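**Student:** Please find the sequence and the predicted model below.
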Amino acid sequence: MFKQKFFVNIELAAIAAILVGSSFYASKALGKPQSNSQNMVDEVWQILDKNYVDVSFNHQDWKAIRQQYMSRSYSSKKEAYGAIQEMVAKLGDRYTEFFDPQEFKALNNDISGNLSGVGLELAQNEKTKALTVVAPIQGTPAFKAGILPDDVIVQINGQKTQGMKIDDAVKRILGPVGTKVVLMIQRGNKSQTFQLTRANIAIHPVTYNTQTTAAGKIGYIRLPEFTQTAPAEMHRAIQALEKQQVQGYVLDLRSDPGGLLDASLQIASMWLKQGAIVSLVNRDQVKESYNASGHPLTNKPLVILVDKGSASASEILSGALQDDHRATLVGTRTFGKGLVQAVEPLEDGSGLKLTIAKYYTPKGRDINHVGIAPDINVELSEAQQKALVQNQTLATLADPQYASAVANLSKLIQSEDNHLSLQRGK
């Protein structure tokens, strides 16, 4: 039996953790013995045939495609891998990818939150096809160098990225620790070159502290990615801040590209009393809803910071809390990724990531390509954004989005205090 993994991330950097049993998809012979390479090609075709979200397969004759690739002879696994990548590319889905054993090992290493490289979350712009930075991961070489969300990578080590597939770009950016990679970035009308040293990147998903404001003591929590350890760390953070008797919370999801679906569900349950968190709809229009556990850790006022780098699992969490009126969202519109993928490991150590469903917020909003609009919009200038990314102003009143969040939280705390005073007066 294979183990299927659901996730909602942007790119090669963090995958999922809901594990369910899935069937082994046996190859069906085409009237002649099949090589191991043919078996593997057919296995990938079968998985896509049974699970891929688009039943039109990008408006192609999927059975004819199987015949086309099964009629070939493959002299090596490398040839088979190339054929599979070619076949998968016909779906036109940037989130559906095949990984050879080395790539798949790197992908699985990322599950634990131990990354290697320069720390960039990448996506391909839907319209321009440009290789675009979703967000630099906090504390990584890319983050420290000042690379920003929406930067366009135009060259990698002198190689132009125009027409380059995202997985090819990732391969070029990854490499042994201590080696260099040179990225040319287009930011608006300006181009910049960054020489980055690759590193091992251990992500510690949750950081937190208390801050004293005019409204009293508040708790600030930053979540840069939904890794396997994020729920446990979030649980500890909330408990610690509750012991310090904070009166409200600012949860910072800016530049959080997402990650584990299960992590977003667990963390949502720490804030929500009850009700839906998200609904998944597969290609047969079968809807599966995920609800809060009913055991929140706190009911104190909450403001969430979001921006264009907040994606997928971040959007599930912020969308659920916004729909429930549990939190006020401050910042800018989120990325807009409303799709769910699954991973299927293959017998030779390679693996397939495929889109299997769309997701909707509790109120039925489809945020794919749209994103989530904050309740309070606060734009940043390029200088403010750069200072934020370089940690110069993060979670200080010099950070305009944070300052707005604190001001709104102060009103919520005051309103809560007034409400409690009225109740005590009855």
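**Tutor:** Good, I have the coordinates.
**Student:** C-alpha only now, for contacts and for neighbours.
**Tutor:** OK.
**Student:** hey, where'd the helices end up in the stretch 1-150 of the chain?
**Tutor:** 36-51, 62-70, 77-89, 101-111, 141-145 (DSSP state H, counting those that start in this stretch).
**Student:** Find the nearest non-adjacent residue to residue 406, please.
**Tutor:** Once flanking residues are discounted, residue 406 sits nearest to residue 250: 7.4 Å by C-alpha to C-alpha, 6 or more residues apart in numbering.
**Student:** Counting by contacts, list what the one helix or strand the one you found maps to packs against.
**Tutor:** For residue 250, the host element (DSSP states H and E) is strand 249-252. For strand 249-252, the elements it packs on are strand 216-222, strand 302-306, helix 400-425, judged by 3 or more C-alpha pairs under 8 Å, 6 or more residues apart in numbering; DSSP states H and E.
**Student:** Please compare the first structure with the one that follows:
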Amino acid sequence: VIGTGMEIAKVWLPDGEKFAVITGRAIVDDGSDERDILVEGGADSSISSAPLVSPDQPLVLLVNKNTASAGELLAGALRDVKGATLVGERTFGKGRTQAVLPLEDGSSLLVTTAKFFTPSHEQVDGVGLTPQVTCIPEQLAKQSRSNGDSVLKDGQPISLLDDPCIQKAIRLLEEQFQ
């Protein structure tokens, strides 16, 4: 699950930087119950191409209640390590991995095998991440509906730039570039 988030993080985070912390029962060969998950092949690694963006560029991430699992780890890593600003609403809160164990009677047992934390050890599971700038796109959500790749209001395509959270993110970036 975290692989996708880490692949995206490589655009901004250098090789060897902490992406997340995982805890579980004896998850490491030495018997410890915690280990850091580090970026491999990151932005300044010899095995990666040049970064797509300058590491000192400001970064704003839009998050909401549907941002979960690897998306939350990505947001937490970019916030903790790169100083990204999270804009939106509290994320879903899925920071665990689970295994399904089949039982002899045909039923199954779902067991949590590990929990993930941000690089600063902030718990994700069950609580989510709180953005630094809270924004809920109520008007756009109430007045529109998604139809494939476009957003419609009264059957007509509308600009996502009308979304108040996107407007806040743009303003934050403009302020940081001044």
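**Tutor:** That came through fine. For clarity, every value in this text was computed on a predicted model and none was experimentally measured.
**Student:** care to give me the TM-score?
**Tutor:** Superposed pair, TM-score by TM-score structural alignment, normalised by the length of structure 2: 0.72. Supporting alignment: 151 aligned residues with a C-alpha RMSD of 2.7 Å.
**Student:** How many residues are close by the residue nearest to residue 406 of structure 1?
**Tutor:** 25 (other C-alpha atoms under 10 Å).
**Student:** which residue lines up with it in structure 2?
**Tutor:** By TM-score structural alignment, residue 250 of structure 1 lines up with nothing in structure 2.
**Student:** same check, this time on residue 305 of structure 1
**Tutor:** Per TM-score structural alignment, residue 305 of structure 1 is aligned with residue 62.
**Student:** wait, what's in contact with its match?
**Tutor:** Contacts for residue 62 of structure 2 (C-alpha atoms under 8 Å, 6 or more residues apart in numbering) come out as 86-88, 165-166, 169.
**Student:** for residue 96 of structure 2, what are its contacts?
**Tutor:** 69, 112-116, 125.
**Student:** distance of it from residue 68 of structure 2?
**Tutor:** 10 Å (C-alpha to C-alpha, to the nearest Å).
**Student:** again, but for residue 141 of structure 2
**Tutor:** Counting by C-alpha to C-alpha, the gap from residue 141 of structure 2 to residue 68 of structure 2 is 19 Å.
**Student:** re earlier: contact partners of the strand holding residue 250 of structure 1?
**Tutor:** 218-223, 300-306, 405-406, 409.
**Student:** Scan those residues and report the most crowded one.
**Tutor:** residue 306 (30 neighbours).
**Student:** and the angle from the top strand by length along structure 1 to helix 101-111?
**Tutor:** Assignment by DSSP state E gives strand 351-360 as the longest strand of structure 1. If you take axes from the mean of the first three to the mean of the last three C-alpha atoms, to 10 degrees, strand 351-360 of structure 1 sits at 40 degrees to helix 101-111.
**Student:** Tell me the helices and strands packed up against the helix or strand following strand 351-360 of structure 1.
**Tutor:** Once the chain leaves strand 351-360 of structure 1, the next helix or strand it forms, by DSSP H and E, is strand 376-377. Using 3+ C-alpha pairs under 8 Å, 6+ apart as the contact test, the elements touching strand 376-377 of structure 1 are strand 328-331.
**Student:** Tell me, how many residues neighbour residue 108 of structure 1?
**Tutor:** The number of residues near residue 108 of structure 1, taken as other C-alpha under 10 Å, comes to 20.
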